[in-house]
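A.B. asks: missing the sequence, but the structure's below:
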């Protein structure tokens, strides 16, 4: 029997919770185990239901999503959090990622991406919808004149996240600097680096730099 992914939904709009519940119930290995309309009960309910994934809104009454996320972060709760919010402000995105959120989607793209996001995060990956990913990427292209903006979507061999990683490697960012820039752990950076090298059939960083130059990921 396939183990189901247990999901808790936290949002102050019942209609959104109902809509997401109906959508997620169409996936055979998903199980919505609970929901919250304000932030005060989220932590207790997630722990009680042993949820694997929490879909969390930022704007919540009584206790907002950021304060709720801080509680999960401080208590090192194993449940993985995906932010689902109307906000796409870069400052908020950076803050929640530093607090351990594994994904961020805006509500306008949730319908087409939420299932993919849950699968990815459950498997230990990070997930950002296209709008959020582009906002993060553009936040450092503005400070790196060697980096052409909006190039990462043009390559099909590597994923958008892998394009970001290889670009920063080619710009001589260290693993720690990459982790801080993209709000991921150094272990995740190293995993991505190994996967990229395997895909490109290269044995060292020089090969990655050559690939980045050849595919216009950075300017010489």
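C.D. replies: Perfect, I can see it now. Everything quoted here is computed from the prediction, not taken from an experiment. Numbering: from 1, shown residues only.

A.B. asks: when you work out contacts or count neighbours from here on, use the C-alpha atoms and nothing else.
C.D. replies: Noted.

A.B. asks: pull out the buried positions in the helix ranked longest in the chain.
C.D. replies: If each helix of the chain is counted by residues according to DSSP state H, the longest one is helix 186-200. Neighbour counts over helix 186-200 (16 or more other C-alpha atoms under 10 Å) mark 186, 189-190, 192-193, 196-197 as buried.

A.B. asks: list the contacts of that helix.
C.D. replies: For helix 186-200, the surrounding residues in contact (C-alpha atoms under 8 Å, 6 or more residues apart in numbering) are 157-158, 162, 165-166, 175-176, 178-179, 203-204, 208.

A.B. asks: any idea where the strands of the chain begin and end?
C.D. replies: Listed in chain order, the strands of the chain (DSSP state E) span residues 5-10, 30-36, 53-56, 80-85, 103-106, 127-128.

A.B. asks: of those strands, which is nearest residue 120?
C.D. replies: strand 127-128 (6.5 Å; C-alpha to C-alpha).

A.B. asks: for that closest one, which helices and strands make contact with it?
C.D. replies: Counting contacts by 3 or more C-alpha pairs under 8 Å, 6 or more residues apart in numbering; DSSP states H and E, strand 127-128 packs against strand 103-106, helix 110-122.

A.B. asks: what about residue 61, how many neighbours?
C.D. replies: Counted with other C-alpha atoms under 10 Å, the burial measure for residue 61 works out to 13 neighbours.

A.B. asks: likewise residue 181?
C.D. replies: Here the neighbour count serves as a burial measure; for residue 181 (other C-alpha under 10 Å) it reads 17.

A.B. asks: next one for the comparison:
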């Protein structure tokens, strides 16, 4: 992939550190036809409403508002945009706040460039991506919490086939569609159909919803993730 043949249409980076935004442009800019950046929440929202980017990368710490508030506003106005949280923070509270706000993925800035680019590809393919540390905090929260956030997607007495249960376990471990296809001896198209059916059955809109269902119902154990 190169700048001559970008893979995706447009990206907006909202980060108050200009060096970080420029670094993202160097790492991932070649994947997009158009690259936008903003350095606070207000200008980020303005850019988003003006340009309707396909992917928005948001830091939690912004000079004029917290990242989770901005994500809620972005999701309300641009529901089809994918949002990746990219932050130095690995605080469980911040990760959960961003998850509640509606992010599609979370990557900590200390992760390597390869993982960051992989997260972008997965989000642009309609999937979720949470780095290992973020995923651990999410799992720990869901496995112990009793509030509505932890149980709102739980549906009792749902029937699954053996393949569906195995697929849920693999999805929770963030195994790729290609790898699942090989493991279950099914086409990638069939895997995606299974995934859609599972999300409908458990009333989940993201991978986080599937993880919540799986843990709360004993389909997978925390120490398996």
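C.D. replies: It's in. Predicted, not measured: the structure shown is a model, and the values here were computed from it.

A.B. asks: any idea what the TM-score comes out to?
C.D. replies: These two chains, once laid on top of each other, score a TM-score of 0.63 by TM-score structural alignment, normalised by the length of the first structure; 167 aligned residues with a C-alpha RMSD of 3.5 Å.

A.B. asks: at the geometric centre of the second structure, which residue sits there?
C.D. replies: With distances taken as C-alpha atoms, centre = their mean, the residue of the second structure nearest its centroid is residue 105 (2.1 Å).

A.B. asks: map that residue onto the first structure.
C.D. replies: Aligned against the first structure by TM-score structural alignment, residue 105 of the second structure finds its counterpart in residue 103.

A.B. asks: for residue 62 of the first structure, see how far away that match is.
C.D. replies: Distance of residue 103 of the first structure to residue 62 of the first structure, computed by C-alpha to C-alpha, to the nearest Å: 23 Å.

A.B. asks: go on, residue 36 of the first structure?
C.D. replies: 12 Å.

A.B. asks: more neighbours: these two, which one.
C.D. replies: residue 36 (21 against 10).

A.B. asks: got the contact list for the alignment partner in the second structure of that one?
C.D. replies: Residue correspondence to the second structure (TM-score structural alignment): residue 36 of the first structure is matched to residue 38. When contacts are counted by C-alpha under 8 Å, 6+ apart, residue 38 of the second structure is found next to 12-16, 44, 47.

A.B. asks: how about the helices in the first structure?
C.D. replies: With DSSP H, the ranges of helices along the first structure come out as 14-24, 42-49, 65-74, 90-98, 110-122, 130-141, 160-170, 175-182, 186-200, 205-214.

A.B. asks: buried deepest among the ones you listed, which one?
C.D. replies: Burial of these is given as mean neighbour count (mean count of other C-alpha atoms under 10 Å); helix 160-170 ranks first at a mean of 21.

A.B. asks: same for that helix, what does it pack against?
C.D. replies: For helix 160-170 of the first structure, the helices and strands in contact under the criterion 3+ C-alpha pairs under 8 Å, 6+ apart are helix 175-182, helix 186-200, helix 205-214.

A.B. asks: how about 6 Å then?
C.D. replies: The elements that helix 160-170 of the first structure packs onto, with contact taken as 3 or more C-alpha pairs under 6 Å, 6 or more residues apart in numbering; DSSP states H and E, do not include any helix or strand.

A.B. asks: average distance between stretch 113-120 of the first structure and the second structure?
C.D. replies: Here the mean offset of stretch 113-120 of the first structure against the second structure after fitting is 1.1 Å, by mean C-alpha distance after the TM-score superposition for the first structure.

A.B. asks: what range in the second structure does that stretch sit on?
C.D. replies: Per TM-score structural alignment, the counterpart of stretch 113-120 of the first structure in the second structure is residues 115-122.

A.B. asks: contacts for the matching stretch?
C.D. replies: By C-alpha atoms under 6 Å, 6 or more residues apart in numbering, the residues outside stretch 115-122 of the second structure that reach it are residue 129.

A.B. asks: distance between that stretch and the chain's centre?
C.D. replies: Going by C-alpha atoms, centre = their mean, to the nearest Å, the spacing between the C-alpha centre of stretch 115-122 of the second structure and its chain's C-alpha centre is 10 Å.

A.B. asks: cool, stretch 214-222 of the second structure as well?
C.D. replies: In terms of C-alpha atoms, centre = their mean, the gap separating the centre of stretch 214-222 of the second structure from the centre of its chain is 20 Å.

A.B. asks: now do stretch 56-68 of the second structure
C.D. replies: For stretch 56-68 of the second structure, the distance from its own C-alpha centre to the chain's C-alpha centre is 16 Å (C-alpha atoms, centre = their mean).

A.B. asks: sounds good, over and out.
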